[in-house]
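Asks: Provided below for reference: sequence and predicted model.
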Amino acid sequence: MNHAADESTTILKADSFGRILLVGGGEQRFVRRDLGATPWWLRGFAWILACREARALARLDGLPATPRLLGWDGRWLDRSFMAGAAMYQRPPQGDVAYFRAARRLLGQVHRLGIAHNDLAKEANWLVREDGSPALIDFQLATCGRPRARWMRLLAREDLRHLLKHKRTYCPAALTPVEKRILKRHSWLRSAWFATGKPVYRFVTRRLLRWEDNEGQGPKP
């Protein structure tokens, strides 16, 4: 764990669940999730999310194009910095190679027994300097046996979200199988839209006064 208090820091994001900081400079940069800025009444939930992320990153164990876990002490979660732009900042318009590589990366993550669960957000897909994809923000991730029925269902939802981005930026490259996957909605998706999403919107918009905007930051 990097505890140096005199290192330069830049706030990348701040919301009700804490702050995301870029710490250090040059090759020594890393990203810190700081729960110390979380309101007391949300601290328990923020801690659970950080634990989920730490567990997923530990299981990824340095898989290329994903962050490495550097430390987690209950307040600070440190992970390696990954250079790149969010998908909405550098759209992979017509980039078949990007989406082919993204599907391979997602398959590797799933084979390690991890479902990301938050891939509708373009902010969680990076376009790296060489144009290749990377994945970040595993705080909603689920870990389990890759072949378990529940994990296969979650993995399919991850894939559907990737294919929705492909439909946005590279629609001509969608295969007949991918089009069928996009049309086939699981009971999990239906249950989320019927029950989970209204609760999520109430908590984030009414209680926290925060609009996620699918990972593109708060609306003005």
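Replies: Yes, it's here. Numbers count the residues shown, from 1 in each chain.
Asks: switch to C-alpha atoms for all contacts and neighbour counts from now on
Replies: OK.
Asks: can you give me the helices in this protein?
Replies: Assigned by DSSP state H, the helices in the chain fall at 43-60, 96-111, 149-169, 176-183, 187-191, 197-201.
Asks: Out of the ones you listed, which gets nearest to Ala83?
Replies: Ranking the helices of the chain by distance to Ala83, with CA to CA as the measure, places helix 96-111 first at 16.0 Å.
Asks: dropping in the other structure now:
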Amino acid sequence: MSSSADTATELHALKSDSFGRIALMRGADGGLFVRRDLRHVPLWLRLPAWWLARREARGLARVRGMADVPQLLRWDGRRLDRSYMAGAAMYQRPPHGDLAYFRHARRQLQALHRRGLAHNDLAKEANWLVLDDGRPAIIDFQLAVVGDSRSRWMRLLAREDLRHLLKHKRTYCRAALTPVEQRLLRRRSWVRDLWFRTGKPVYRVVTRKLLKWEDNEGQGPKP
């Protein structure tokens, strides 16, 4: 992998912001992979960018070998390479009425949680892929939390992951929501309330005022 990574060719950028550049790459062996490159991050943002990339590498290492999530190929402190999955973001290929998609997505979440990982950023449709064969895939593990799956904290985060999935199901497959799922959607945790009261206002100031960038709920910067 190292020789392929060193001689890789960038095909096109998938996303570029103040925390790094994400691009589709072709290795020397002809294989495709995705690279997060921190080498052009502004000096004052290098520490948080490195911290987020390191967190992603740790999360990907925890789910190594699992289907329909990226596989960690390399992390050297400046570049993070992960496997490529052919598909489109949920908002680009909406799974309207696709109950099979959401059933598969729930099983996938359960598999993540059994491995002791909570994704922690699944409200963004950009972090859910619809693969070419219609299956769901989960990407972007920058905010993932790793821990004991039996702990109260991890169970709480896992429930929040599920709530975010159910919000997408409500958008695209509302008629299929079960009574239990509807109750879970109405059950807001203290983590969610704390984020909206404290964390989200700070996040908006940093992204919109300091970085001049608006996340647009995971759909990238607005044109």
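Replies: Alright, I've got the coordinates. All of these numbers come straight from a predicted model, not from anything done at the bench.
Asks: how near is the residue nearest the centre of the second structure to Pro70 of the second structure?
Replies: Central residue of the second structure (CA atoms, centre = their mean): Asp140, 2.8 Å from the mean position. Distance, Asp140 of the second structure to Pro70 of the second structure, using CA to CA, to the nearest Å: 9 Å.
Asks: Which residues are in contact with Leu129 of the second structure?
Replies: Gly87, Ala88, Ala89, Met90, Pro136, Ala137, Ile138, Ile139 (CA atoms under 8 Å, 6 or more residues apart in numbering).
Asks: counterpart of it in the first structure?
Replies: Taking TM-score structural alignment, the alignment pairs Leu129 of the second structure with Leu126 from the first structure.
Asks: Return the distance of the residue mapped onto Val146 of the second structure from the first structure relative to Ser186 of the first structure.
Replies: Matched to the first structure by TM-score structural alignment, Val146 of the second structure sits across from Cys143. To Ser186 of the first structure, Cys143 of the first structure is 20 Å away according to CA to CA.
Asks: Could I get the contacting residues of the residue nearest to the centre of the second structure?
Replies: Neighbours of Asp140 of the second structure in contact, by CA under 8 Å, 6+ apart: Glu56, Asn127.
Asks: swap the cut-off to 7 Å and go again
Replies: By CA atoms under 7 Å, 6 or more residues apart in numbering, the contact list for Asp140 of the second structure reads Asn127.
Asks: Also the one 3 residues further on?
Replies: The contact partners of Leu143 of the second structure, by CA under 7 Å, 6+ apart, come to Leu52, Arg55, Glu56, His119, Asn120, Asp121.
Asks: Dump those into a markdown table; add neighbour count and distance to Leu211 of the second structure as well.
Replies: Shown next, in a markdown table, are the contacts of Leu143 of the second structure (neighbours: other CA atoms under 10 Å; distance: CA to CA, whole Å):
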| residue | neighbour count | distance to Leu211 of the second structure |
| --- | --- | --- |
| Leu52 | 17 | 16 |
| Arg55 | 18 | 21 |
| Glu56 | 23 | 21 |
| His119 | 24 | 24 |
| Asn120 | 16 | 22 |
| Asp121 | 19 | 20 |
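Asks: Closest to Gln110 of the second structure out of the residues you listed?
Replies: Nearest to Gln110 of the second structure among those, with distances taken as CA to CA, is His119, at 11.2 Å.
Asks: right, and that closest one touches Ile138 too?
Replies: No - contact criterion CA atoms under 7 Å: His119 of the second structure and Ile138 do not qualify, at 8.8 Å.
Asks: quick revisit: which one of Cys143 and Ser186 of the first structure has more residues nearby?
Replies: Counted by other CA atoms under 10 Å, Cys143 of the first structure and Ser186 do not tie: Cys143 has more neighbours, with 18 against 13.
Asks: The more buried one - nearest residue in space that isn't next to it in sequence?
Replies: Nearest residue to Cys143 of the first structure, sequence neighbours excluded (CA to CA, 6 or more residues apart in numbering): Ile114, at 4.6 Å.
Asks: Give me the neighbour count for the equivalent of that neighbour over in the second structure.
Replies: The equivalent of Ile114 of the first structure in the second structure is Leu117 (alignment by TM-score structural alignment). Close neighbours of Leu117 of the second structure, defined as other CA under 10 Å, add up to 27.
Asks: What count of nearby residues applies to the aligned partner of Thr171 of the second structure in the first structure?
Replies: Correspondence of Thr171 of the second structure to the first structure, assessed by TM-score structural alignment: Thr168. When counting by other CA under 10 Å, one arrives at 14 neighbours for Thr168 of the first structure.
Asks: Please enumerate residues in contact with stretch 22-37 of the first structure?
Replies: 7-12, 17-21, 46, 75-81.
Asks: so how far is it off the chain centroid?
Replies: Offset of stretch 22-37 of the first structure from its chain centre (CA atoms, centre = their mean, to the nearest Å): 17 Å.
Asks: By residue count, which strand of the second structure is the longest?
Replies: Taking DSSP state E as the criterion, the second structure has its longest strand at strand 9-17.
Asks: Tell me roughly how far that one lies from the first structure on average.
Replies: In the superposition against the first structure, strand 9-17 of the second structure averages 1.5 Å from its aligned positions (mean CA distance after the TM-score superposition for the first structure).
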